[in-house]
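Trainee: Fold the following.
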Amino acid sequence: MTVPPEFADMHSPLDAKMGFELLELSAEKAVGRMPVEGNTQPFGLWHGGATGVIAETLGSLAANAHAFAHGKIAVGLELNATHHRSARSGWVTGTATALSLGSRIAAYQIELVDDDGRRIATARLTCQLVEEKK
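Mentor: Model prediction:
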């Protein structure tokens, strides 16, 4: 699966600043990546905030793919992450996999890996499906 046309141009200014690239999207799974360069903390390691950004972005996009099918939008309720190791260069790739796709809640596990496939972090995002306010 690739990125559905209605999501192809859906980018936030934060995603652009951080170099986020969306590679695949469905309600069940989202894959994307961000460069380590420009997203590090003062010691040159992948920043924990970057983990939060990529996890939230991937989980939210997948949750919205699910929500749109129900005429709703998805908004984040809770994000948590565990950092296992860091990266100093290359790319961090994230894969958000649906844990639960309900009519009011969607939950995802997001695994982040470095270019060698080593796990950088594991995150979980829960989103609520709501009516869009116009």
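
Trainee: Going by C-alpha atoms from here, please, whenever you check contacts or count neighbours.
Mentor: Fine.

Trainee: can you count the residues close to the closest residue to S89 other than its chain neighbours?
Mentor: Distances taken as Cα to Cα, 6 or more residues apart in numbering place V36 nearest to S89, at 5.3 Å, with adjacent residues excluded. Number of residues near V36 (other Cα atoms under 10 Å) recorded here: 22.

Trainee: swap in G117?
Mentor: 10.

Trainee: can you check Q109 too?
Mentor: Q109: 24 neighbours (other Cα under 10 Å).

Trainee: Another sequence for comparison is provided below:
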Amino acid sequence: MQVVEASKDQVVMKMTVGPHNRQPMGFLHGGASVALAETAASIGGNLHADPSTQAVFGLEINANHIRSVRSGIVTAIASPIHIGKSTMVWQINISDENKNLLSIARCTLAVKTKQQ
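Mentor: Next up, the predicted model:
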């Protein structure tokens, strides 16, 4: 996974599809897509947190896989839907190199106060 862009409003990440993240039938594994989605959301969430006093963790994620690929590069674009004091919700769209939508995910993040 590679971070292309990271701001409070949008996180863009890319991931190469290859033997390391394909399922047994040779397609991009749905779990790899979910890992990419949660990573993008978590990076964005941490940009909204105060790292000296807060930690951000994935609380829940759901995904719908619309189509798949066997090779190439996929791109995840994560955008915040809700930024709250104790939770954040991010929408993540994953597309192929031709901008075909592969997966959509929604990730809820928990914002916790670090123990001193």
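
Trainee: can you pull the contacts of the residue nearest to S89 of the first structure?
Mentor: Counting by Cα atoms under 8 Å, 6 or more residues apart in numbering, V36 of the first structure makes contact with W46, A87, R88, S89, G90, W91, V92.

Trainee: how much space between the fifth one and V53 of the first structure?
Mentor: Between G90 of the first structure and V53 of the first structure the computed distance is 17 Å (Cα to Cα, to the nearest Å).

Trainee: More neighbours: the two, which one.
Mentor: Under the neighbour definition other Cα under 10 Å, G90 of the first structure and V53 were set side by side, and V53 has more, 16 against 13.

Trainee: so where does the most centrally placed residue in the first structure fall, helix or strand?
Mentor: The centroid of the first structure falls nearest to L58 when counting by Cα atoms, centre = their mean (2.0 Å). Here L58 of the first structure sits within helix 48-68, counting by DSSP states H and E.

Trainee: what's the closest non-adjacent residue to the corresponding residue of the first structure for V12 of the second structure?
Mentor: Using TM-score structural alignment, the partner of V12 of the second structure in the first structure is V31. Excluding the flanking residues, the one nearest V31 of the first structure by Cα to Cα, 6+ apart is T95, at 4.5 Å.

Trainee: Where in the second structure does the helix or strand containing that neighbour fall?
Mentor: Taking DSSP H and E as the definition, one finds T95 of the first structure inside strand 91-101. Under TM-score structural alignment, strand 91-101 of the first structure corresponds to residues 73-83 of the second structure.

Trainee: what about that stretch, how far off from the first structure?
Mentor: Its aligned residues in the first structure lie a mean 0.5 Å from stretch 73-83 of the second structure after superposition (mean Cα distance after the TM-score superposition for the first structure).

Trainee: what's the offset of that stretch from the middle of its chain?
Mentor: Counting by Cα atoms, centre = their mean, to the nearest Å, stretch 73-83 of the second structure is centred 6 Å from the centre of its parent chain.

Trainee: do the same with stretch 44-62 of the first structure
Mentor: 6 Å.

Trainee: ditto for stretch 56-68 of the second structure
Mentor: On Cα atoms, centre = their mean, the centre of stretch 56-68 of the second structure falls 7 Å from that of its chain.

Trainee: Also stretch 106-114 of the first structure?
Mentor: On Cα atoms, centre = their mean, the centre of stretch 106-114 of the first structure falls 7 Å from the chain's centre.

Trainee: Go through it and flag the buried ones.
Mentor: A106, A107, Y108, Q109, I110, E111, L112, V113, D114 (16 or more other Cα atoms under 10 Å).
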